[in-house]
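A.B. asks: Here you go, sequence then predicted model.
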Amino acid sequence: MSQSASNVRLRSARHAAGYRSQQELATALGVGVRQVRRWESENPPWPHPELQQALTDLLGQDLESLGFTPPAGRDRPHTLRRTTAGTAVAAAGLAAIPVQTTAAIQPASVAADFEAVTRSHRRLYWSVTPATLHPAAVAHAALGCALLTETTGQTRRSVAAALAESYLLAGRIEFFDLRDSEHAGRTLLLALQAAGQADDPLLGAAILAHSAFIPAWDSEREAAAERMVAARTYARRGPASTEFLAWLDAVEAECETRCGNIRTALHLIGHAEDVLRHGTGHTSPPWMDWFSGARLAAFKGNTQLVAGHLPQARTTLLSVLEDMPATEDKQRTVVYGDLAAVEAAAGNPEQACAYARQALDQLGITWYAMGMDRIREVRRTLAPHQHEQCVRDLDEHLYGWSTTVSALAR
């Protein structure tokens, strides 16, 4: 079939929606490839009623714009619907991810271009100052929302997945780096909506698990547990990798620790360790760059600390420092903070202050609000020793202009 003797409009719309071959579109519609060939011929037959809406939904244009001519005597078809399930979300007073609303369709290459920036932000998170990266991530997400209105089919799903990841990154910065739980909750909701548009259950599971941290930090166990049940439900649709399943255990353990259920938390960490020893064979998604065996050990050390198992916590956390890659600057701050807490609880103020100063030195390189929270908590426990020189030296490090302003602003 020559290009001059074909339905160029339908073929162009198919490519723009990310369906590179006629077979891919046929599979998406649940029809034979021969049917798509007939539609892309010079005189395409009018689609059957049950396929008309499917075509317009997948390709983002009405039938006439796709090169079809209504049979004589038949009413013109309705144009592409302009309302979606997002209306229900908006009616509930929540922000909603936009839907395709215009016939100006972007080419399929836009998905790869948008994903490339998302990947760059993912890598920059580990070194760029959060206050600098956050506006860039939010602006990139705004671009993704605009692109969702101009893409269809596989291209739209790819953009939606990258958009969900961008919102997840922004939400993580808001919660872990900036300690803004209120904004983090709203941002993670947007991430979940975008993951739904992408129909990506693992990404949805990751977002839900992150959202469980928010109520857990306020000791709201029921809300945190409900979100973890949802996260595990989505993960079963995955399939999830060994690391992903172990991470879910670690997140739930952290939530249980925050809610005072230490025995349950230790059981979950033990289960995570067993999971890592027996792989599922599935590969972790590329965006899951926040978990490893060393990260699990860090979770364990913190739980042992809270449980009062100080010798075990010290051993675990020291091994984490040895195994942690050089790029783990933020996590290293948290581990130093936990080691400081171990020594403070063990009655070793000088060693506690030494670890706390190491944490502060690391924070001077890469800011991490969670790390600073650890140091402030250690300082509070050192109140009985506040007249000792080691504690006064720690205060000189802790109460610089920037950290003092930050503390008063909270």
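C.D. replies: The structure has been received and is ready for your questions.

A.B. asks: going forward, measure contacts and count neighbours with C-alpha atoms only.
C.D. replies: Noted.

A.B. asks: Return the residues in contact with the residue nearest in space to the middle of the chain.
C.D. replies: In the chain, the residue lying closest to the centroid (CA atoms, centre = their mean) is Leu168, at 3.3 Å. Contact partners of Leu168, counting by CA atoms under 8 Å, 6 or more residues apart in numbering, are Thr187, Leu188, Ala191, Ile207.

A.B. asks: from the residues you listed, which single one is nearest Trp247?
C.D. replies: Comparing the contacts of Leu168 against Trp247 with CA to CA places Ile207 closest, at 12.5 Å.

A.B. asks: residues in contact with the closest one?
C.D. replies: Leu168, Leu188, Ala191, Leu192, Ala231.

A.B. asks: Alongside the first one, take a look at this:
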Amino acid sequence: MAARPAGNTRLKSARLAAGYASQQALADALGVGVRQVRRWESDAPPWPQPELGQALSRLLGQDLEALGLTSPNGPATDRGRRPLPVTSSAAVGLAAVPPQAVGMLQPASAAVDFGAVTRAHRRLYWSVAPSTLHPSIVAHSTLGCALLLETAGQTRKAVAAALAETYLLAGRIEFFDLRDEAAAEQTLLRALQAAGEADDPLLGAAVLGHMAFVPGWNGRREEAVERMVAARTYARRGDASAELLAWLDAVEAECETRCGNTRTALHLIGHAEDVLAEDAGRRSPEWLDWFSAVRLAAFKGNTQLKAGHYPQARTTLLGVLESLNASEEKQSTVVLGDLAAVEAAAGHPEESCAFALRALTQLEKTWYAMGMDRVREVRRALAPHQHDRCVRELDDRLYGWSTTVSALSR
């Protein structure tokens, strides 16, 4: 049986990311019939009328060519226009790639070589400063977009999968390390579109899970839930491993915690623990290197902290700190910050400052914006004790030349 055509995956991905879960929902927002949206999402999408095209671009946040639509005058590259130059964000490039590549100009080894660099970037993320690594990843994504023009068939799918992972890593750095949510949102959309080009539902689930963080961390619960529903749908299509399913529970728990629903969050974490305990043996993708049972426990400790369960949070987080590998410096800063917050909430300023100082020591070696955010939250919680000697010592470190410059330059 012939494979069913995937259609215009770029527009589908952008529609989903913009919160329009169905073709009908987008049609209603545009004031057109659903048949029109179906045509745009087909293998041969027509170019919309000017006013309708502007509305479509405005709703989905991309120009029409990035949405997989080809102008009657030909794609941008056919008109002699070069792809957009790379800036601080990785969210460029796919607009210049037509939905169907023409010809095969590169051998299959091109996908292997491109993927090897993607894997190297993934490993370097844990040790190289994010501001140093990010430009290399952005440049690599530009190369991937060019390779999509020069490959076809399975080679093109392999390039697209590696490109999706590259965009995902760039988006993770922009969100977690550089704290640039706007750039992360656009980069993750490119990652979702590339995953669609690769027809890789598990990568799609991972990207959508990360996209849920953005609204979830800002209290936009309904939007986060919609993205999590989409992520779980993609995970089912790809027969996801226990680790990936548990991570999706952890992401949703984090979003619920940020929205003040700690009881729901703890229920989700309990479900994730059960999923890991009943692991059916499906192998996780090699790119899923940001999650484990220990990382799940770190999610749990933070939620227990936010729920006011301080003794439980202390026990959980101390266990996480003991179990983390030496290479997990970034995660350790977050856990130390949460332990400092537990002690601050319990009225133990000296213990709180001790954990916060350990976090700062680690941040001087390996910068992580999320870790610094935790320390700053702790310092605000210690305001009633700001004249204590331990808090003043913390301030001396928190506002030292090296720490302050590092924090303000990222």
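C.D. replies: Noted; the coordinates are in hand. Only a predicted model underlies this, so the values are computations on that prediction, with no experimental measurement involved.

A.B. asks: And the TM-score between these chains?
C.D. replies: The TM-score (TM-score structural alignment, normalised by the length of the first structure) is 0.78; 332 aligned residues with a CA RMSD of 2.1 Å.

A.B. asks: if we can go back for a sec, kindly reformat the contacts of Ile207 of the first structure as TSV containing secondary structure and distance to Ser292 of the first structure.
C.D. replies: TSV is the format used below for these (DSSP: H, G, I helix; E, B strand; the rest coil; distance: CA to CA, whole Å):
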residue	secondary structure	distance to Ser292 of the first structure
Leu168	helix	19
Leu188	helix	23
Ala191	helix	23
Leu192	helix	24
Ala231	helix	19
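
A.B. asks: which one among the residues you listed gets closest to Gln331 of the first structure?
C.D. replies: Gln331 of the first structure lies nearest to Leu168 out of those, by CA to CA, at 18.5 Å.

A.B. asks: gap between that closest one and Ala240 of the first structure?
C.D. replies: To Ala240 of the first structure, Leu168 of the first structure is 18 Å away according to CA to CA, to the nearest Å.

A.B. asks: ok, so what distance separates the nearest residue to Ile173 of the second structure once chain neighbours are set aside from Thr316 of the second structure?
C.D. replies: Closest residue to Ile173 of the second structure apart from its sequence neighbours, by CA to CA, 6 or more residues apart in numbering: Pro130 at 6.4 Å. Distance, Pro130 of the second structure to Thr316 of the second structure, using CA to CA: 28 Å.

A.B. asks: who's in contact with the closest residue to Gln312 of the first structure other than its chain neighbours?
C.D. replies: Of all residues not flanking Gln312 of the first structure in the chain, Gln304 sits nearest, at 6.7 Å (CA to CA, 6+ apart). Contacts for Gln304 of the first structure (CA under 8 Å, 6+ apart) come out as Leu266, Leu310, Gln312, Ala313.

A.B. asks: helix or strand right after the helix or strand hosting Gln304 of the first structure?
C.D. replies: Secondary structure assignment for Gln304 of the first structure, by DSSP states H and E: helix 293-307. Later in the chain than helix 293-307 of the first structure, the nearest helix or strand by DSSP H and E is helix 310-323.

A.B. asks: Give me the helices and strands touching that following helix, please.
C.D. replies: For helix 310-323 of the first structure, the elements it packs on are helix 293-307, helix 329-345, judged by 3 or more CA pairs under 8 Å, 6 or more residues apart in numbering; DSSP states H and E.

A.B. asks: how much does it stray from the second structure?
C.D. replies: Compared with the second structure after fitting, helix 310-323 of the first structure deviates on average by 0.4 Å (mean CA distance after the TM-score superposition for the first structure).

A.B. asks: what angle separates that helix from helix 329-345?
C.D. replies: Angle of helix 310-323 of the first structure versus helix 329-345, following axes from the mean of the first three to the mean of the last three CA atoms, to 10 degrees, is 160 degrees.

A.B. asks: May I see the buried residues of helix 310-323 of the first structure?
C.D. replies: By 16 or more other CA atoms under 10 Å, the buried positions in helix 310-323 of the first structure come out as Leu310, Ala313, Arg314, Thr316, Leu317, Leu318, Val320, Leu321.

A.B. asks: Serialize the residues you listed to CSV and add fields for distance to Phe175 of the first structure.
C.D. replies: Listed next are those as CSV, based on distance: CA to CA, whole Å:
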residue, distance to Phe175 of the first structure
Leu310, 28
Ala313, 25
Arg314, 27
Thr316, 26
Leu317, 23
Leu318, 26
Val320, 23
Leu321, 24
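
A.B. asks: what's the farthest-apart pair in the residues you listed?
C.D. replies: Farthest pair in those, by CA to CA: Leu310 and Leu321, 16.5 Å.
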